[in-house]
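Visitor: fold the following, please.
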Amino acid sequence: MAEPSAFVTSVLTIMTPLGDVQPKRMFGGWGLFLEGNMFALINKGEELFLKADDENKDAFIAEGSGTHGKMPYYTAPAGALDSWKNMQSWAEGAVAASLRAKKK
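Guide: Have a look, this model is predicted:
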């Protein structure tokens, strides 16, 4: 299996405060999982997309984030990858959206 790229590794480093985030190779990109729930994906172009639903998608839209096709994932807002402080609310919201989707 391919090793994560420098970009994937940097995203994992930023996400460390969430817990044991596991990358899994998927469709030429990577899925990011926390406790078995996929909350983010990194596409072949090394763009980070975070899980969204009715409770958090408006915040992504307000930031001008695009979607990953028809999937409920939005690009990480500008500056989110700069630090955990900038990423925290986005990542925690994505994890919460993944947990809500699991309950359905």
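
Visitor: going by C-alpha atoms from here, please, whenever you check contacts or count neighbours.
Guide: Will do.

Visitor: the longest helix in the protein is where?
Guide: In terms of residue count, the longest helix belonging to the chain (DSSP state H) is helix 84-103.

Visitor: what comes up buried for that one?
Guide: Residues of helix 84-103 classed as buried: 84, 87-88, 90-99 (neighbour count, 16 or more other Cα atoms under 10 Å).

Visitor: and the residue nearest to the spatial centre of the chain, what does it touch?
Guide: Using Cα atoms, centre = their mean, the residue of the chain that lies closest to the mean C-alpha position is A40, 2.6 Å off. The contact partners of A40, taken as Cα atoms under 8 Å, 6 or more residues apart in numbering, are 31-33, 48-51, 73, 94.

Visitor: so what's S98 up against?
Guide: The contact partners of S98, by Cα under 8 Å, 6+ apart, come to 37-39, 51-52.

Visitor: before we go on, could you also do this sequence so I can check it against the first one:
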Amino acid sequence: MPDRTELEDLFRPFGPVAIKRMFGGHGIYADGLMFALEASGEVYLKVDAESLPRFEAENLPPFVYETKHGQKHSMSYHLLPAAAYDDDDVLKHWARLALEAAYRAAGAKAGKARPKTAAAKKAPAKKVPAKKAPPKKR
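Guide: Alright, predicted model coming up:
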């Protein structure tokens, strides 16, 4: 499994990245957005509807994981092309596609979140004088 330094070296031609350990692998971030992940020694890049056809055209498989119940799930990440490990320009091209997909995903999430508006303040409750108890009989 590549370590943090190896992943930083791999993406150095693309620009500065932050590597965070997660789920037995690593999340790879640029500009605060996760655009790649490393799992089981493989690097996967973020895809979306716009970039997916390019990954499929290169027959780059999706990242698939198995749940503890044996179900398989794929995520919106596809394998980094092998040529990207040896060619800085290829790496930059594919990493840029992934970061653009991450930006679009972040923008879509921001658009879904409704801005919180301040609730209209209610007028303070009026103080009503307490009723006096009737005098006690002796």
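
Visitor: any idea what the TM-score comes out to?
Guide: Superposed pair, TM-score by TM-score structural alignment, normalised by the length of structure 1: 0.86. Supporting alignment: 99 aligned residues with a Cα RMSD of 1.5 Å.

Visitor: hmm, back to that, the longest helix of structure 1 maps to which residues in structure 2?
Guide: Following TM-score structural alignment, the aligned partner range for helix 84-103 of structure 1 in structure 2 is 88-107.

Visitor: now the matching stretch on structure 1. Mean distance?
Guide: Once the two structures are superposed, the average separation between stretch 88-107 of structure 2 and the matching residues of structure 1 is 0.6 Å (mean Cα distance after the TM-score superposition for structure 1).

Visitor: still on that earlier bit, need the max-distance pair from the buried residues of helix 84-103 of structure 1.
Guide: Of all pairs drawn from the buried residues of helix 84-103 of structure 1, the one with the largest separation by Cα to Cα is W84 and L99; the distance is 20.8 Å.

Visitor: G25 of structure 2 -> structure 1?
Guide: Alignment of G25 of structure 2 against structure 1 is given by TM-score structural alignment, with G29 as its counterpart.

Visitor: which residues does its match contact?
Guide: 41-44, 46.

Visitor: for these, which single residue is the most surrounded?
Guide: Counting neighbours by other Cα atoms under 10 Å, L41 leads those with 26 neighbours.

Visitor: for the buried residues of helix 84-103 of structure 1, which one is nearest D20 of structure 1?
Guide: D20 of structure 1 has its nearest neighbour among these in V95, at 12.5 Å by Cα to Cα.

Visitor: name the SS class of the closest residue to the closest one other than its chain neighbours, please.
Guide: When the adjacent residues along the chain are set aside, V95 of structure 1 lies closest to F39, with 5.2 Å between them (Cα to Cα, 6 or more residues apart in numbering). In the three-state summary, F39 of structure 1 is assigned as strand, counting by DSSP: H, G, I helix; E, B strand; the rest coil.

Visitor: which position in structure 2 aligns with F39 of structure 1?
Guide: Aligned partner of F39 of structure 1 by TM-score structural alignment: F35.

Visitor: and its match, how far from N59 of structure 2?
Guide: Between F35 of structure 2 and N59 of structure 2 the computed distance is 19 Å (Cα to Cα, to the nearest Å).

Visitor: more neighbours: these two, which one.
Guide: More neighbours sit around F35 than around the other of F35 of structure 2 and N59, counting by other Cα under 10 Å; the figures are 25 against 12.
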